[in-house]
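S.K.: Starting from these lines, generate the structure:
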Amino acid sequence: HKGQYHHPGKPFWEDSACTKLCQCNPATGLVSCLESRCKAEEQCKVIKDVSTCVPKIIDVTETKAKVCPANSTHKKCTHVCKNMCLHVRPVVCSTVCQEGCECNPGFMFDGTQCVTAANCGCLHHGNPMKSGETWLSAHCSERCVCLPGGTVSCEKAGCALGESCVDQGGARLCSKPDATCHLLPTGGFKSFDGLEDRVWMEGTYILAMPAPKTQVPFRVIAHLNLFTCEPAVIFSSLSYKEVSIEVKKDLTTMVNGKEVSLPFRMNNGLEIVASQYTVVVQHPSGLALRYCSSGKVSLTLTAAYGSEMAGLCGNFNGRADDDLRLQDGSMADSFRSFYNNWRL
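M.R.: Have a look, this model is predicted:
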């Protein structure tokens, strides 16, 4: 390959920067390459015209004492793969020694420090895992743990009803999806849990408010104007702590009674942004209130608010059959009494 002989089946780096890992097929003699790189705790070095990934060592000078991490000793000649945990061992191990830090007898290098063999970690489907680390499988069907000694133990898991298996920062977890409540210009509404009906009484309604114990207390109200040529939610407002935000049908936005230009950001985390036909009030806790110039209002909440809500939009517990709850927590006997209870 490029004028150099490589042993069949033995991986090798194509260039001096260790950006492509190649292998010669013993059956065909053809070379295939994949883009790759050294691990974070390694660096690419060319040793006797061969590129290889070696552990990074502390840069020391001859005039300074050779300082190494705990449980390791500086050596004039140490080998790359000596006393190294299996899950961080390079694909290609050089037989040439070099100056660096070497783990003391009874300790292994885990990629960051020297640990006992029992705390070396595991290799699971090609992924390095720390000792004691737990994780869910690709479809959350199994929960696995890295045991001392490098053994991986898995048991059946699975997500609860109403939850889905999602990827969050590279880790799998069971989570309830976001939910959105809608109030349409004609009075049609849909709760967080999917209950649908039509509000036939004009007035101002409490759409949503969380339980008192919630860390982000807020209240969303909307005024429904039905008896005009163009029925609409003529304004919607969000109250959060000492701040009151009101968005009108022409998308004029008021903060504590004063009109503001958008985008508008506040120190309490609230942010107001606008597109051509929509104003969005959002908070990092997972709240987004959307008001459209068509007279439609939508409130989207993340799963963090699950089972903590009350109002016309329901309690967000995954069940539509108990959404007609009144302010005292009891169930309404009709939609009429439900609407009257949440009408201001």
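S.K.: okay, CA-based contacts and neighbour counts for the rest of this
M.R.: OK.
S.K.: Which elements pack onto the host helix or strand of residue 219?
M.R.: Residue 219 is part of strand 218-225 when elements are defined by DSSP states H and E. Strand 218-225 is packed against strand 203-210, strand 232-240, with contacts defined by 3 or more CA pairs under 8 Å, 6 or more residues apart in numbering; DSSP states H and E.
S.K.: this one as well, want them side by side:
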Amino acid sequence: LSFFPPGSKLVCELEGEEVTPSILKGNPCISCFCRNKEVVCRREVCEDLVDCALVITTLGVDCCEKCKGCRYNGDVYNSGDTWAAHDDPCRTFQCREGVITASVMQCEPVDCPFGTQVLPGQCCPSCAGCSVDGRQRAEGEKFYRDSDPCTACVCENGRVTCSKQTCPVLSCPEYQVETPEGQCCPKCVAQRKVFDLGDRCLFRNNIFDAGQTVFKDKCTKCVCLESTVMCHRETCPSALNCPSGNIVQGDDDCCPRCEPLVCDVNGTNYQDGDVWHQSVCESCSCNSGIVQCRVEECRMNLQCESNFELKTLDGDCCPQCIEKNGVCTVFGDPHYRSFDGRLFNFQGRCKYLLAADCSTNDFRVRVRNDGRNTKSFSWTKTVFLTLGKHSITLLQDYVVRVDRETITVPYSVDSVFRIYRDSYNVIVDTNIGIILSWDGDSFVELSVPPQYKSKMCGLCGNYNGDRHDDLRTLKGEFTNEVRTFGESWRVGGNKFCDQSVTKALKYSCWDDSVARRRAQRSCRNIKSMKLQACHGVVDLWVYYRSCLTDMCECPEDKLCSCEAESAYIRECRRQGVELNYTQNALCTDMS
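M.R.: Just a heads-up that it's a prediction; the model follows:
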């Protein structure tokens, strides 16, 4: 619209240039520019502010008065804008005349014949179809529930979603607030005009500085930030899912709530939501005063891999496959079966490192071997266990010393270890999982949990699952010479060594027919039908040959076959074979 009548045109040269005629100076509502060599002017059209309760005016600086907007996190919003948090669609904001009301959306239930679904980016669950309260709604229609003007619904993409409306906090004085008939939220019924206050806030009849608390009640907290009153308001649900007699509201509570219902179980009170175990296989929970229990069902016919066993751990209901401990056995003259299953004979007559945790030095087991008046063999005479600051010595005839003091079995030290006796052996059971067994004569068995795999060293090997590399010397070198391997693990110096035998075995009991027949007769149990179930699982010939060797120089008052037989039976049972077998009575008597 041009403001100059014909014949009064102002001419200009630069196309598009802004021009301010002298007659219009100081009028912020009219702007002029150059078009086709003539000055053309237009008047700015101001928006209708009839529904705005708080108007900002600048008196000549700007043409139009503006409805008070909001600032939040550096962004500017107009009065009436609503938005959701980028990381939480249920957390909503609405700007109303310089006041931001932040709230968490309360979802309202909708009668959905085919169930509900929460779609991506939405807060409330929705259901297929837009039929609500018996009425079919059009696509995109926004409406309020007939029974509740505060429950807003929308039909989008053939689905209806309803939520409880959060009423915005109003900036006008309370006497200017009214709630229109049939509507949920109140409105300001009068309009106020104010100058721009900078970072300060106008709320009701007062002006507040930035950072100052503006308003606070049980449901709303407000503060002045960046010229905007920032309010956090709690919205109460329309209904509570509990009996009316169980609804409570504290003096400082905004919304009523359901008082937790208590479950009484045999005189014990459980709060709502509590979970407990009736037994290892049955768990129960308290849900709104009702006890609900569930029995855990175990998997049937669970098969474990080799070197694993089916075991039920303390506190568990169902068995599971647990890796077996590594076991090293020393028996007879002596024969060694490593953690990884390698069996060899070593006749050294000194003190040796049997096994140790060479990574963290949790424990160390040493043995002392002597000849016991034989020509060619040696036998384990004493076992030494070092466990932290404690030392345990296992001597002949079940004599036990702890920290150099002879003790009586059973015996324990706090939760570090306990010592007891079963039918045949003294057992040392430790808090780190290792178990040491000693028959009071020459049979030793060391059980080590899988946590020490690949951390072990000594005559029992490195416990890495590969028996082919068990003959590793103290210096870490591999050898096929058992004597070289064994002597590398000697400890304590020569004072513990029996020098009467320094060469390899030359004597053979097969040169003595009486000794040969005695050995065969004593060792025949290993080959008997009584142990037939073991023969296909554990190589009997390895233990049978060891038994014959033990009997070669066995004193007349001993039955040296017992240890090989016992070692064979124990290994068989470790492999899962069920045996109904009683060992030779003479072995039991000699124990």
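S.K.: Post the TM-score for the overlay when you can.
M.R.: The TM-score (TM-score structural alignment, normalised by the length of structure 1) is 0.53; 214 aligned residues with a CA RMSD of 3.7 Å.
S.K.: rewinding a little: the strand holding residue 219 of structure 1 aligns to what range in structure 2?
M.R.: Alignment of strand 218-225 of structure 1 against structure 2: residues 363-370, by TM-score structural alignment.
S.K.: Show me which positions of stretch 83-102 of structure 2 end up buried.
M.R.: Across stretch 83-102 of structure 2, burial judged by 16 or more other CA atoms under 10 Å covers 84, 89-102.
S.K.: Check stretch 337-344 of structure 1 too.
M.R.: Per 16+ other CA under 10 Å, stretch 337-344 of structure 1 contains these buried residues: 338, 339, 341, 342, 343.
S.K.: Quick one: map residue 407 of structure 2 onto structure 1.
M.R.: By TM-score structural alignment, residue 407 of structure 2 lines up with residue 260.
S.K.: ok, its match touching residue 253?
M.R.: Yes. Between residue 260 of structure 1 and residue 253 there is a contact at 6.1 Å, judged by CA atoms under 8 Å.
S.K.: More neighbours: which of those two?
M.R.: Remark: of residue 260 of structure 1 and residue 253, residue 253 carries more neighbours, 24 against 13, as counted by other CA atoms under 10 Å.
S.K.: Mind checking what secondary structure the closest residue to the more buried one other than its chain neighbours has?
M.R.: What sits nearest to residue 253 of structure 1 in space, not counting adjacent residues and going by CA to CA, 6 or more residues apart in numbering, is residue 247, at 4.6 Å. Three-state call for residue 247 of structure 1 (DSSP: H, G, I helix; E, B strand; the rest coil): strand.
S.K.: follow-up on the earlier one: could you give the angle of the strand holding residue 219 of structure 1 to strand 203-210?
M.R.: Using axes from the mean of the first three to the mean of the last three CA atoms, to 10 degrees, the inter-axis angle of strand 218-225 of structure 1 relative to strand 203-210 is 160 degrees.
S.K.: List the buried residues in strand 218-225 of structure 1.
M.R.: For strand 218-225 of structure 1, the neighbour count (16+ other CA under 10 Å) marks 218, 219, 220, 221, 222, 223, 224, 225 as buried.
S.K.: So which residues of the stretch 201-344 of structure 1 form helices?
M.R.: Along the stretch 201-344 of structure 1, counting by DSSP state H, counting those that start in this stretch, helices occupy 335-341.
S.K.: residue ranges of the strands in it, please?
M.R.: 203-210, 218-225, 232-240, 243-248, 253-255, 258-259, 264-265, 271-274, 278-283, 287-292, 297-301, 309-310 (DSSP state E, counting those that start in this stretch).
S.K.: The fifth one vs structure 2 - mean distance after superposition?
M.R.: What it means is strand 253-255 of structure 1. If you overlay the two and look at strand 253-255 of structure 1, the average distance to its match in structure 2 is 1.2 Å (mean CA distance after the TM-score superposition for structure 1).
S.K.: ok, now the longest one?
M.R.: In the superposition with structure 2, the aligned residues lie an average of 1.0 Å away from strand 232-240 of structure 1, counting by mean CA distance after the TM-score superposition for structure 1.
S.K.: Now tell me what touches that strand from outside.
M.R.: 183-187, 216-226, 244-249, 291, 294-297 (CA atoms under 8 Å, 6 or more residues apart in numbering).
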